[in-house]
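J.: here is my input, please return the structure:
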Amino acid sequence: MTNRKEEYLDLLNELIALPSVSAKHDSLPETAQVLGNALTKLGGKVTIDDSYFAPLVIGQFDSDQADAKNLIIYNHYDVQPAEPFDLWEQDPWTLTEKDGHLIGRGVDDDKGNITARLTALAEYLDENQGKLPVNITFLFEGSEETASQHLDDYLAKHPELKADLIIWESGNKDDQGQIELGGGTKGIVTFDVTAKTGKIDLHSSLAVVADSAAWRLSQGLATLFDPKTGKIQVPGFYDDVVVPNQREKDLVNALPGTKEDFIKGYQITAPLLSDKRGVDWKEALYFEPSINIEGISAGYEEAGVKTVLPAEAHAKLEARLVPGMDPDKTLQQIKDYLADQGFGDLIVEKTLGQPGYRSDMSDPEIIKVINLAKELYPGEPVVSPTSPGTGPMAYVNNAIKAPIISLGVGYQGALDHAPNENIRLTDYEDNIKFVKLIIGSYAN
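T.: Below you'll find the model as predicted:
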């Protein structure tokens, strides 16, 4: 019998070698074609839709059972940039095995998850005379790392896609070795804010009469947030938030880790904003929206002193959204508030956006996956109704009305988006077993 693990590790090596950075539009059609070829080789009916810059790859594997259910497996083949290269201990675009780990850009997020799932399907087919108890569709997109641009457009073009359950792209084991299963993501809207107070930088002696773009920008941004209460001051910002139900709260409160662990682990020295608001830090992390300044730049920032009054200042911001919040509506609320506060001259430009989503964690299909995890992994799985991070679950659920659960090959030290991204081979092999177990459960 073919050694499927080695076959798909070879595929993983080929995928890692392709620098499919969606932010740079690099190697996306080439990576989609490699995946399409792999799905075809495995016996799937493959569509590569290249209507937009990042092709969507669809691979369908049909059961011979007339009443078979439908399982969609979603992944993305794009990756984050590998810079800074000097912090990598090896070439990020070469899959490296070292001390029981696989290392390379995208090995956890998300190419290793792709090949583990393909391995699981291949092994299941080998062990069951090529027959499946469930229809399986692989859905591979190429812009997840850039807010899944055009994914909603692609899904609108493919109304034939249907599912009883969607297996999401990735997941981890926690620091205690317990498998983590998730059912949601936050949304996001990112935007640039620019202040302009003149056509040229001025000598700073003129600051007594001439306004500075740096002051203008910082004063405007400061109106968004009340440092005393830890709350966002934009009117209507919280109005559309979908309040978590009791099961969702219970699941989050049961997640491992204390506030002290959180503070120590992230080396936080400032008071927690959730304490200022008088709310539980876990519930805030998973269920509340936020506004964050990602970076600010203005004037002279090199070594030494330059007495200058900046004519322009720039900031990059994001608002993390929860279900119920619309990215464009939220950004308009922010613009309107800045104008109401006397900062209508600030230029606000959207860069990316997508809504948030939470699955019903009591759905029978999700309960089944949780119970299967208990069969395979020691101890109780860590089940979360959502993630503090962002992803395109809402787009997929809006088009394909099915519950979503995430599971994957990662662990706490995977270093996603960072130099030396890695996974452990033991976790990779466990995930293959888990996906096979999920496929086989439809035969019961």
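J.: drop to CA atoms for contacts and neighbour counts, all remaining ones
T.: Noted.
J.: helices of the stretch 101-250 of the chain, start to end?
T.: Using DSSP state H, counting those that start in this stretch, the helices of the stretch 101-250 of the chain run over 111-127, 151-157, 213-222, 246-253.
J.: CSV for these, including distance to Q412 and mean neighbour count?
T.: Converted to CSV, the helices of the stretch 101-250 of the chain look like this (distance: least, Cα to Cα, whole Å; neighbours: other Cα atoms under 10 Å):
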stretch, distance to Q412, mean neighbour count
helix 111-127, 15, 22
helix 151-157, 29, 16
helix 213-222, 34, 19
helix 246-253, 18, 16
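J.: another sequence for comparison is provided below:
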Amino acid sequence: MADWRDYLEERQASFVEDLKDFLRIPSISADPAHLPDVDRAAAWVAARLQAAGLADVEVLRAGRYPMVYGDWLGAPGQPTVLIYGHFDVQPVDPVEAWTDPPFSPTIRDGRIYARGASDDKGNMLAPILALEALLKTHGRLPVNVKVLFEGQEEILSPDLPDFVALHRTRLACDMAISADGWQWSATEADLRVGLRGICALEVVAQGPATDLHAGLYGGAVANPVHALVALLASIHDASGRVTIPGFYDDVRAPSDDERRRLAAIPFDEARYRRAIGVSALAGEVGFTTRERIGIRPTFEINGITGGYTGPGVKTIIPSSARAAVTCRLVPDQAPETVALAVKRHLESQRLNGIEITVNILPNAASPYLIPMDHPANRAARDVLVTLYGREPYYTRSGGSIPILDLFRRELDAYTVIYGFGLPDENFHAPDEFLRLDNFRRGQEAYALLLEQIRLRWNRLIPSKPVNLLVDFCSRAFSSEVDIGSREENA
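T.: I've put the predicted structure just below:
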């Protein structure tokens, strides 16, 4: 069979059975009791990669967790693409809220329901099947391909930085593709070009050595809960800006083109408010809602504890109060710099009878932004236009994915987010599902992407060195590449 599309079409029923087998493995990384299942999922992935025709397939270790590597490097002179995904899944609680058992895959109305169906087993299986189709029909791939699938993403990949640093040579690539993602809707594509970073802190307000009787000591002793609430309330001014000195020092101003692309994304404020159950929206003055959650940094109080919170009344002055705080960051903010600025500011406040201590937590990720003219980014755009018949939305996610900046720092490779689930598919919630037509679409999308990367790469880098120099110089000083991209190319 000469055409990879025919190969995919003819074997689609068996591919769905493969997905069912994969989804039956309860690879919950957060639960130590399921670590053998995470290993079993790794073994399943390795076997499936070998069946697809990849070479050098190996299960490696990152701490207690497995990582699966494989490659096909038979395209000399072509770029090397690293495809990333994860096979661990979230816990299933509350299990009683599932219509069917979470690890008994069930198909209803063109959807397959199971934990991990969309995040990320269905999405990460799609590129494996695309590689198989290309290798079985053409005997080769358009570009060199490496794959890295991990088993600890759902617990924030604590061992991945050391693993990538250790295996930097093996993982070396020109660009990366993440199968962990989604599209905008069934008919609209999403090309996510940026994500915010994050830093996390714990703020402790310490008062008396022990809880005190509020009648005997009230009015004479400072209340740590009062003090902490007042301190945190002072972090934002009336316009919604963060008042911490230096907080905005490294924030990269968005270009007019970036703001135009964000403005082109559909936004129904009334529907948005209804969906999250609020009567009005709030945020930094001078920015739209999309800009506030995509291109602006934030300071958020995630929770406050202190004193008595049970039923009835317990009249005390609490001994201490604690708050969990996170800051979402944008280019070019560094998590450690912002966290230190927050710590210094809060600990410098003079509160009578109260001592403020701030602990910087290890949960951090740098912001990520791929140049719009990157070959992989342009290749993904071309494929998405082919598949959806329209230009994708160029989005900036408010969330954080640590591995994207990790690949950029350790491998000097940018990552395109290229998943084909949809945002409504209940990942991390009961009744998670994946639309089977998008499972099929993802397979085609990966085959097309690898070919389009080859075309883009060869257009960018001619075979003769003199042509390469001329091409680089002409692009560097033309309007085709903006200043930021020139710096990246340099």
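J.: TM-score of the superposed pair?
T.: Remark: TM-score between the superposed chains equals 0.90 [TM-score structural alignment, normalised by the length of structure 1]; 438 aligned residues with a Cα RMSD of 2.4 Å.
J.: distance of R456 of structure 2 from A376 of structure 2?
T.: 8 Å (Cα to Cα, to the nearest Å).
J.: those two: which has the busier surroundings?
T.: The neighbour comparison of R456 of structure 2 against A376 (other Cα atoms under 10 Å) goes to A376, with 27 against 17.
J.: in a helix, I268 of structure 1, correct?
T.: No. Looking at I268 of structure 1 with DSSP: H, G, I helix; E, B strand; the rest coil, it is coil, so not inside a helix.
J.: what residue of structure 2 takes the place of it?
T.: Under the alignment by TM-score structural alignment, I268 of structure 1 pairs with V278 in structure 2.
J.: please apply the same query to A68 of structure 1.
T.: Counting by TM-score structural alignment, A68 of structure 1 lines up with Q78 in structure 2.
J.: I'd assumed N144 was in contact with its match.
T.: Yes. Taking contacts as Cα atoms under 8 Å, Q78 of structure 2 lies within contact range of N144: 6.5 Å.
J.: more neighbours: those two, which one.
T.: A side-by-side neighbour count of Q78 of structure 2 and N144, using other Cα under 10 Å, places N144 first with 22 against 19.
J.: how near is A447 of structure 2 to I128 of structure 2?
T.: Separation of A447 of structure 2 from I128 of structure 2 (Cα to Cα): 10 Å.
J.: ok, V143 of structure 2 next?
T.: To I128 of structure 2, V143 of structure 2 is 15 Å away according to Cα to Cα.
J.: for the equivalent of D108 of structure 1 over in structure 2, give me its contacts.
T.: Counting by TM-score structural alignment, D108 of structure 1 corresponds to S118 in structure 2. Shown in contact with S118 of structure 2 (Cα atoms under 8 Å, 6 or more residues apart in numbering): 421, 425, 427, 432-434.
J.: the residues you listed in strands, which ones?
T.: 433-434 (DSSP state E).
J.: quick one: the helices in the stretch 251-400 of structure 1, in order.
T.: 259-265, 273-277, 281-287, 327-340, 364-376, 393-399.
J.: can you give me the offset of the fourth one from its chain's centre?
T.: The reference is to helix 327-340 of structure 1. Centroid separation for helix 327-340 of structure 1 versus its chain: 24 Å, with Cα atoms, centre = their mean, to the nearest Å.
J.: can you check the second one too?
T.: Centroid separation between helix 273-277 of structure 1 and its chain, computed with Cα atoms, centre = their mean, is 26 Å.
J.: ok, the fifth one next?
T.: Chain-centre distance of helix 364-376 of structure 1: 23 Å, with Cα atoms, centre = their mean.
J.: compared with structure 2, how much does it deviate?
T.: By mean Cα distance after the TM-score superposition for structure 1, the fitted helix 364-376 of structure 1 averages 1.7 Å away from its aligned residues in structure 2.
J.: what helices or strands is that helix leaning on?
T.: Contact partners of helix 364-376 of structure 1 among helices and strands, from 3 or more Cα pairs under 8 Å, 6 or more residues apart in numbering; DSSP states H and E: helix 425-441.
J.: got a list of contacts for the helix it packs on?
T.: Outside helix 425-441 of structure 1, the residues within contact range by Cα under 8 Å, 6+ apart are 100-102, 112-113, 116-117, 119-121, 123-124, 132-134, 369, 372-373, 376, 408-411.
J.: only the buried residues of it, if you could.
T.: With burial defined by 16 or more other Cα atoms under 10 Å, the residues of helix 425-441 of structure 1 counted as buried are 425, 427-428, 430-439.
J.: and what of stretch 340-359 of structure 1?
T.: 343, 346, 348, 350, 352-359.
J.: can you tell me which of those residues lies closest to V189 of structure 1?
T.: Using Cα to Cα, G353 comes nearest to V189 of structure 1 of the buried residues of stretch 340-359 of structure 1, at 4.0 Å.
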